[in-house]
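>>> Task: produce atomic coordinates for the following.
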Amino acid sequence: MPSQQAIDRALRQIAVDLSNTMPGEVQFQRLVAAIGSVLPCDAIALLHLQDGQLIPMASQGLAPELMGRRFDPAAHPRLAAIINSPTPVRFPADSTLPDPFDGLIATDADRALPVHACLGCALHVDAELVGALTLDALDEEAFDRIGDSTIAAFAALAAATLRNVALIRALEQASERQRAIARDLMQEAYRREGNLVGNSRAMRRLRQEIATVAATDLAVLITGETGTGKELVARTLHAQSSRSEQALVQINCAALPETVAESELFGHRKGAFTGATADRPGKFELAHGGSLFLDEIGELPLSLQAKLLRALQQGEIQRVGADEIIRVDVRIIAATNRDLQREVDAGRFRSDLYHRLHVYPVAVPPLREHREDLAVLAGHFLDLARHKLGLARVDLHPLALAALAAYDWPGNVRELEHLLLRASLKAMQRDPERTLIQPEDLGLGNGTTARTETTAAPQATPTDSLPLRQAIDAFQAQRIAAALAACDGNWSQAARQLGIDRANLQRLARRLGIGS
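Here you go, the predicted structure:
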């Protein structure tokens, strides 16, 4: 009979293991090893009840093949008796009930010896049956001097271990589901809005900048005019980073009322202010392990900039109304259409925060600086419009494309997207069978903004004064020349940009008087 001191020591070890982080299999095996070290048995099995089946989680002294088996209590009367009893069950040596572990004692090389002493206890957590603990011995008197209270104490800790590991696994599965959902949402966003579109030199340079910084954890400040696609750049950067499996959490600083901005960023405790009816994590906590996209960072109130700076410098946040410090691991991506250096000079933005965010600046070019991407951008947005409006196809008349090329795009790519969606709707209403966008569908009229810069490409723009054939030829010549200029005279690249076979492109260029 083990001493009470040895039993207490084993119970303490199991209790300590419950509070430590370790794989479930290790925790189960340590549990049965602790029990086996003090109780006089030849074999122990810890079984978990799942879908009506008892599944071995760990064993000691039993044949290794036991771990691959499942036990239906309906087919094993001893196991059924154990799980249906509120107290430990001891089976007499001459019991006629078959023992599920007969011939499975590991020390029995011939796998022929029957179990002579069998004891088992149902495992409950909050009155819920979660499994069973069984002890077997070849000596039929092995368990005579072990009290039910000792067995019950080990059983209680075994039940807690089963539930603890099950909860941890459930949390891990929930976390994995959240990561899967985040991945699906990112993929859906790319399907909906696409990747960075365009093959111009400016867009190639932008993609190169993103690829360079994405592999690091450096803070990135994305600058650019309204509508240039800063949000898409942020998502692309996150998707190419080592944090892509984690969440990209976005917050629009311009839409944050100052009264709730701190709570949105850092969270709050229940009762911290009127309306705080429950604890709530902020965006920093939600982005832990991933990226936090601070859109329109230039609009963040000065009163919050110091607290944001602390979070960036130390990786620490504090919920509103709470005393404890929470450590967070977040990659910061910020975006603004303001000149933050000018805001710093004017005293509207903290200099130290600006330099903390400005570790790696990425400038998104306005559309007027990569006009050669207009055709491919138009095709991309027309395809989106086709899906949204349920159309088989949407086409753009060459004169309409010429009108787009002559416009200066103060609203940049976003303006182009919205304009083409409206134009598609107008063209569909005019002729549902043939959705062809005409110049008048664009709504640019005589208000088309004149181009403010000159380029090396020919500037022949079709006008209503030219016959249609000449207008189309002039426009095609302009597009081919612009594509060649963007691709440094590489005909293969220009053909890919224009979506045309290289041989066909060269034949068309010769007809239009462009040398090849």
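
>>> Please count neighbours and contacts with C-alpha atoms only from this point.
OK.

>>> Next up, the contacts around Leu290.
Quick fix: residue 290 reads Gly, not Leu. For Gly290, the contacting residues are 243-249, 329-331, by CA atoms under 8 Å, 6 or more residues apart in numbering.

>>> Correction: the previous question concerned Leu312.
Listed by CA under 8 Å, 6+ apart, the contact partners of Leu312 are 332, 356.

>>> Also this sequence, please, to line up against the first:
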Amino acid sequence: MNQQFNLTQVALELAQSTLHEHSFDQLLATVERVIPSDASALLVVQGEQLKPLAIKGLMPDSLGRRFKIAEHPRLKAICSASHALQFAHDCSLPDPYDGLLLAKTGDIPVHACLGLPLYDKNALLGVLTFDSLNANAFSSISMDTLSTLQTLCSAHFKTALELAHYKHHAQHSSALVQELMRDALTRDGGEIIGQSPVIQTLKNEIKLVAASNFSVLVLGETGVGKELVARNIHLNSARKDQPLIHLNCASLPENLAESEFFGHAKGAFTGAQNARQGKFQLADGGTLFLDEIGELPLAMQSKLLRVLQSGEIQTVGEDTPKYVDVRVVAATNRDLKHEVAQGRFRADLYHRLSVYPITVPPLNKREHDITLLAGYFIEQTARKLGIKQLKLSTEAQALLNQYSWPGNVRELEHVISRSALKAKQSQWQNPIVTITSEHCDLTPQLSNTVQVNTQNTIHTAWNQPLKQAVESLQFTVITEQLKQHNYNWAATARVLELDRANLVRLAKRLGIEVKKTI
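Alright, predicted model coming up:
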């Protein structure tokens, strides 16, 4: 009756200690109530050896030992058994704990020894061992009690091992993600390069607003570095160790926008074969950067407003709302006040996003920064192209400083890349490669295309088969519109009255590609 009571207590205590930080020690201490001993140990199977996870009554260094199963006959016998195994008090097999008992130095005299193999189905997970200097210590414990105890301990041990495994990998993954995220945020573009007065003002504004939890609206022309500003706001905030998640609103298909923002449950719609977290869930505790916010469909604007007001999100396909703690930094090259006046952007959302607006100055307003930025991009490009030393001639510097830079910092980066490649080709034998003004092509180009005169193309089309003539005209119209809209696909699609995704596919078929480099 006492054993039955003890087993009930064991079951309750094991159930309560499943999530305990020291669950292995708890397991051993709980079992000791049923099987009192002078020394006990819980060991896990690791290949061909047993590793102690918890001990009682053994020398502290026992935890550092690894017992090769083949070299310890008693442990080998326990591992080969299907049920509890008790050794005769006068068993001649050597004991693996000889000299390790705290209660006794030297060889263990005649004593009782009991082993309990722990299984998950037919797979051996580990063993429990018990030693007592009392030769008859375990004689009164029935096999039924040992069998029940084995079942309880096996189930608990399996759960404890799995939780320890998941916890280890979760901690490792979390540390790894933080390290990779920090590295990604600071490598190749983490710093805002420049010493001009407008950039100094921008840096001061970033530090000021980063310390708060306000929503920030980053304004500026295409290519000025709005994403870089968002990264610096995050890196200077209290959320810097949490995720910074990026979402380009211009690339969102309208029918999937809600899922991208808030996630979806399995089976929420056709094709939703698995549950998926949205960007708000991924950014919980951190920052969500919404690029090209001016392209967000009106239907999504109202749902975004609700999140900004209450922190409440509704996963597609689920009834229960969730709450997230996310700081939103949005960016746009549009005049949102004008968009509001035209009814294309919600006024209430605009005011929610622009609690603290920051305007990033265009490159032609950043006096003396062009040379600094050129030096930064030259160093990056030299590494990418394997050039030991790459420099910019005085004439090239003057040419870069005189240019108006309609494509801003992004255009400067691309010009340096193209110029370096040309300079390397013409000076491949030189230890120092110099970019000269001849290498600097300051006309924006679409990759894989050439500048085409529209009228010439139309005249040429008359002498082509219809299919080629149509493709030539499509090629010219798309490339011209892309150039006029700073290579922005969404803006070009609106002008051409096409779906953005369809436009990109058509352009790809025609050999048109806009390359963006980060």
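
>>> TM-score them against each other, please.
The pair, once superposed, lands on a TM-score of 0.77 when counted by TM-score structural alignment, normalised by the length of the first structure; 440 aligned residues with a CA RMSD of 2.8 Å.

>>> re earlier: what is the nearest of the contacts of Gly290 of the first structure to Leu498 of the first structure?
Among these, Ser244 lies closest to Leu498 of the first structure (CA to CA), at 31.9 Å.

>>> what do we get in the second structure for that closest one?
Matched by TM-score structural alignment, Ser244 of the first structure corresponds to Lys240 in the second structure.

>>> my guess is that match is in a strand, correct?
No. Read with DSSP: H, G, I helix; E, B strand; the rest coil, Lys240 of the second structure is coil and lies in no strand.

>>> contacting residues around it?
Neighbour list for Lys240 of the second structure: 234, 286 [criterion: CA under 8 Å, 6+ apart].

>>> Can you tell me how far it is from Ala469 of the second structure?
54 Å (CA to CA, to the nearest Å).

>>> and what of His172 of the second structure?
Distance from His172 of the second structure to Ala469 of the second structure, by CA to CA: 58 Å.

>>> More neighbours: which of the two?
It is Ala469, of His172 of the second structure and Ala469, that has more neighbours when counted by other CA atoms under 10 Å, with 18 against 12.

>>> so the more buried one sits right up against Thr476, yeah?
No. The criterion here is CA atoms under 8 Å, and Ala469 of the second structure misses it with Thr476 at 10.8 Å.

>>> measure Gly103 of the first structure to Gln208 of the first structure for me?
67 Å.

>>> More neighbours: which of these two?
Shown here are Gly103 of the first structure and Gln208; by other CA under 10 Å, Gly103 has more neighbours (17 against 12).

>>> which SSE is that one in?
Assessed by DSSP states H and E, Gly103 of the first structure sits outside every helix and strand.

>>> hey, where'd the helices end up in the stretch 151-300 of the second structure?
Ranges of helices in the stretch 151-300 of the second structure, per DSSP state H, counting those that start in this stretch, are 197-210, 226-235, 257-262, 279-282, 298-310.

>>> Quick check: which of the ones you listed is nearest to Ile35 of the second structure?
Nearest to Ile35 of the second structure, of all the helices of the stretch 151-300 of the second structure, is helix 279-282, at 48.3 Å by CA to CA.

>>> residues in the first structure matched by that closest one, start to end?
Across the first structure, the stretch matching helix 279-282 of the second structure (TM-score structural alignment) is residues 283-286.

>>> The matching stretch against the second structure, how far on average?
On superposition with the second structure, the mean distance recorded for stretch 283-286 of the first structure (mean CA distance after the TM-score superposition for the first structure) is 2.3 Å.
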